[in-house]
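Q: Sharing a sequence plus its predicted fold:
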Amino acid sequence: MRITILGSAAGGGFPQWNCNCRNCAGLRAGTLRAKARTQSSIFIQPDAGGDGLLLNASPDVLQQIKATPALQPGRALRDSAIAAVLLIDGQIDHATGLFMLRERTGPLPLWCTDAVAQDLSEGNPILRVLTHYCGVDRHRIRPDGSTFEIPGLAPLQFRAIALSSKAAPYSPHRDAPEPGDNIGLSVTDPRSGRTLFYAPGLGEIDAAVFDAMHQADAVMVDGTFWTDDEMQRLGLSRKTARDIGHLAQSGPGGMIEWLGQLPATTRRLLIHINNTNPILDEDSPERAALTQAGITVCEDGMTLEL
């Protein structure tokens, strides 16, 4: 299977439109060696050149389609290589791009958990709005680790597990978490026997999550913040990374420490990187620490073959 990184930034992208932190200001001024990024989303194809699955529909999806010719193969008057969309949560940066897909010629095949469907029917009623356009053919994901398939994407096999993170602020269960508010997804190609574990929003690594990471050949996980108090120290928020459902990379029990326990052959990648994270600076000591640990920072347009 082929995995294309359409967007690798957290909500707001990089640079963020209203932010003048060191990273955003430096990128605009050309004084920081870094790359601009759109909001996080990936595209998985069983085979290069064929239809695939859009994982998360970013608000930047039209820009991402324009930048990725594989998503618009031009086989008919109206065409798309997006066979289906799968949402790992109901957050704005992962779901509002669905509005941009409303011109589809038939109901949009959408895979999500019951918790996410509720978020997008009540708190932010995207699914109800889309009934006035293309409509939605919604399929239920059970976050229990059971295997499922998606029509048109054979032979890929999928498994979802519930994560400890945060539902969207408008979710009916923002402060009363439910299994499926946020999921991690394992995608296996039985032809190669290789697996990707994808979890761009991850607040805690429990035994089930670490087992899924350990079994994967590539893990693409939460790279939002470098430190737990990153936003507090910059005066941008009173909340820690954990408060909003993200596990920081550095420090005891951080993402770097967890990734270091995986087999040496596992490919380790960080996605959903906040505009404040110093790892965006390619000359920073934080980026050097990741390189030393064998961890890759995702960039828009990057591809993987598994």
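A: The structure has been received and is ready for your questions. Numbers count the residues shown, from 1 in each chain.
Q: When you work out contacts or count neighbours from here on, use the C-alpha atoms and nothing else.
A: OK.
Q: ok, how many other residues are close to Pro151?
A: Using other CA atoms under 10 Å, Pro151 is surrounded by 10 other residues.
Q: Quick check: it vs Ala34, distance?
A: Pro151 sits 39 Å away from Ala34, taking CA to CA, to the nearest Å as the criterion.
Q: Likewise for Asn20?
A: Here the distance between Asn20 and Ala34 works out to 15 Å (CA to CA).
Q: Then Val297?
A: Taken as CA to CA, the spacing of Val297 relative to Ala34 amounts to 11 Å.
Q: Likewise for Gln292?
A: 19 Å.
Q: neighbour count winner among the two?
A: Here Gln292 and Ala34 are set side by side on neighbour count (other CA under 10 Å), and the busier one is Ala34, at 17 against 9.
Q: In which helix or strand does the more buried one reside?
A: Assigned by DSSP states H and E, Ala34 belongs to neither a helix nor a strand.
Q: shouldn't it be in contact with Asp281?
A: Yes: judged on CA atoms under 8 Å, Ala34 makes contact with Asp281 at a distance of 5.3 Å.
Q: Need the overlap of contacts for these two.
A: When contacts are counted by CA atoms under 8 Å, 6 or more residues apart in numbering, Ala34 and Asp281 have no shared neighbour.
Q: all helices for the stretch 201-306 of the chain, in order.
A: Ranges of helices within the stretch 201-306 of the chain are 207-215, 230-233, 255-259, 285-292, based on DSSP state H, counting those that start in this stretch.
Q: take a look at this one as well, against the first:
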Amino acid sequence: MKIRVLGSAAGGGFPQWNCNCHNCHRIRRNEMNGKPRTQSSIAVSTDDRNWLLFNTSPDILTQLHAFPAIQPREGVRDTGIKAILLIDSQIDHTTGLLMLRESRQPLDIYCSDMVKQDLSTGFPTFKMLEDYCTVNHHPVPLDGSSFTIPSIEDLKFYTQSLKSKAPPYSPHRNDPHDGDNIGVIIEQISTGKKVFYAPGLGEIEPHVMDAMQLADCVMVDGTFWTDDEMVTQNISHKRAREIGHLPQSGPGGMIEVLNSLPNTRRILIHINNTNPILDEDSEQRKTLDAAGIEVSYDGMEIDL
């Protein structure tokens, strides 16, 4: 199984276009040891030709241009993207669908019924695409059962509901439902190798911990270092946990959780522009390095 990190940042990317925080200010001026990042998405394949895309960020065109294996190979119009799996209906994970409207085939999109509802109402992307390539929606099960995806050979998937909020534009923003946000277990059938992918994690529920313990690799929420990160930098009055992200530091934080998985490859993804771990010389980054916890970057490839 090969996983390509197309984008590793949280919404807005890094640097964010209108942000002058400590990180964004320095990266623009080449004053920090770090890498710019686009908004989070990964692609998975077992044959380097047929790819399942997880999320479609607003940066999708830039990400695809930087990834030769997924680019056209045959005919006048072609793509290595065989299907798309959406984790949620957030703008930074779905806007890229509009950039794929030139597809010659309907987009095969796997997502929960709640995500489909959001993308048909509050942010009616599916309806907009009806006048272009159209969409084939495939619901994903939330009961722990597995499913496969045609053309994505030797892989099966399990999706599980995570505690989270629907996007601000959702008709049920303040009425959470199962399927607003999901985690995905990706299993290679021939080898039994497993990856757990959850770029948005607000709480480590028992079924989440079970999935992480069974995985050979976890790619999980790396959005914030501290719960009050946005508050102390005068960017927002909201804390990390309020908006559905478990911070890395502190009691019960992501580092503590990941340190309980010493034999698992542990990778943080969906990293906010304010997070000090983006500075590769920071004390926070050294803490992760000492724990053997990796920080994803655009173009990173994982082979299992």
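A: Thanks, I have the structure now. All of these numbers come straight from a predicted model, not from anything done at the bench.
Q: So which of the helices of the stretch 201-306 of structure 1 is nearest Ile92 of structure 1?
A: The minimum distance between Ile92 of structure 1 and the helices of the stretch 201-306 of structure 1 falls on helix 230-233, with 19.3 Å, by CA to CA.
Q: residues making contact with that closest one?
A: Outside of helix 230-233 of structure 1, the residues that reach it under the criterion CA under 8 Å, 6+ apart are 237-241, 276-277.
Q: among these, which two are most distant?
A: Comparing the members of the contacts of helix 230-233 of structure 1, the greatest separation, given CA to CA, is between Arg238 and Asn277, at 16.6 Å.
Q: With neighbour numbers in mind, choose between the two.
A: Taking Arg238 of structure 1 and Asn277 together and counting by other CA under 10 Å, Asn277 has the greater number of neighbours (22 against 11).
Q: Need the counterpart of that one in structure 2.
A: In structure 2, the residue equivalent to Asn277 of structure 1 is Asn275, according to TM-score structural alignment.
Q: measure the nearest residue to Ala10 of structure 1 once chain neighbours are set aside to Arg238 of structure 1 for me?
A: On the basis of CA to CA, 6 or more residues apart in numbering, the spatially nearest residue to Ala10 of structure 1 that is not a chain neighbour turns out to be His272, at 4.2 Å. When distance is defined by CA to CA, His272 of structure 1 is 21 Å away from Arg238 of structure 1.
Q: Check His132 of structure 1 too.
A: When distances are taken as CA to CA, His132 of structure 1 and Arg238 of structure 1 turn out to be 39 Å apart.
Q: Surely Ile42 of structure 1 touches Ala9?
A: No: using CA under 8 Å, Ile42 of structure 1 and Ala9 do not qualify as a contacting pair, with a distance of 11.4 Å.
Q: who's more crowded, the two?
A: The neighbour count for Ile42 of structure 1 versus Ala9, taken as other CA under 10 Å, is higher for Ala9 (30 against 23).
Q: Now the residue most central in space within structure 1. Nearest residue, chain neighbours left out?
A: Note on structure 1: the residue nearest the mean C-alpha position is Pro200, at 4.2 Å, using CA atoms, centre = their mean. On the basis of CA to CA, 6+ apart, the spatially nearest residue to Pro200 of structure 1 that is not a chain neighbour turns out to be Asp222, at 4.3 Å.
Q: Touching, the one you found and Arg268? I think so.
A: No: between Asp222 of structure 1 and Arg268 no contact is recorded; they are 10.9 Å apart, counting by CA under 8 Å.
Q: Which residue ranges of structure 1 form strands?
A: Using DSSP state E, the strands assigned to structure 1 run over residues 2-7, 41-45, 52-55, 82-86, 108-112, 136-140, 144-148, 157-162, 183-189, 194-199, 218-222, 267-271, 295-297, 303-305.
Q: Of the ones you listed, which is nearest Thr68 of structure 1?
A: Across the strands of structure 1, the minimum distance to Thr68 of structure 1, taken as CA to CA, is reached by strand 2-7, at 7.6 Å.
Q: what separates the closest one from the chain centre, distance-wise?
A: Relative to its parent chain, strand 2-7 of structure 1 has a centroid offset of 10 Å by CA atoms, centre = their mean, to the nearest Å.
Q: which residues sit against it?
A: 37-48, 58, 64, 68, 298-306.
Q: Any of the residues you listed buried? List them.
A: Of the members of those, the ones counted as buried by neighbours, 16 or more other CA atoms under 10 Å, are 37-46, 58, 64, 68, 298-301, 306.
Q: Which position in structure 2 pairs with Arg140 of structure 1?
A: In structure 2, the residue paired with Arg140 of structure 1 is Pro139, using TM-score structural alignment.
Q: where does its match sit relative to Lys116 of structure 2, distance-wise?
A: When distance is defined by CA to CA, Pro139 of structure 2 is 8 Å away from Lys116 of structure 2.
Q: Please identify which of the two sits among more neighbours.
A: The neighbour count for Pro139 of structure 2 versus Lys116, taken as other CA under 10 Å, is higher for Lys116 (24 against 15).
Q: The residue lying closest to Thr46 of structure 2 once chain neighbours are set aside: how many residues sit nearby?
A: Among residues not flanking Thr46 of structure 2 along the chain, Met1 sits closest, at 4.6 Å (CA to CA, 6+ apart). Burial of Met1 of structure 2 is recorded as 22 neighbouring residues (other CA under 10 Å).
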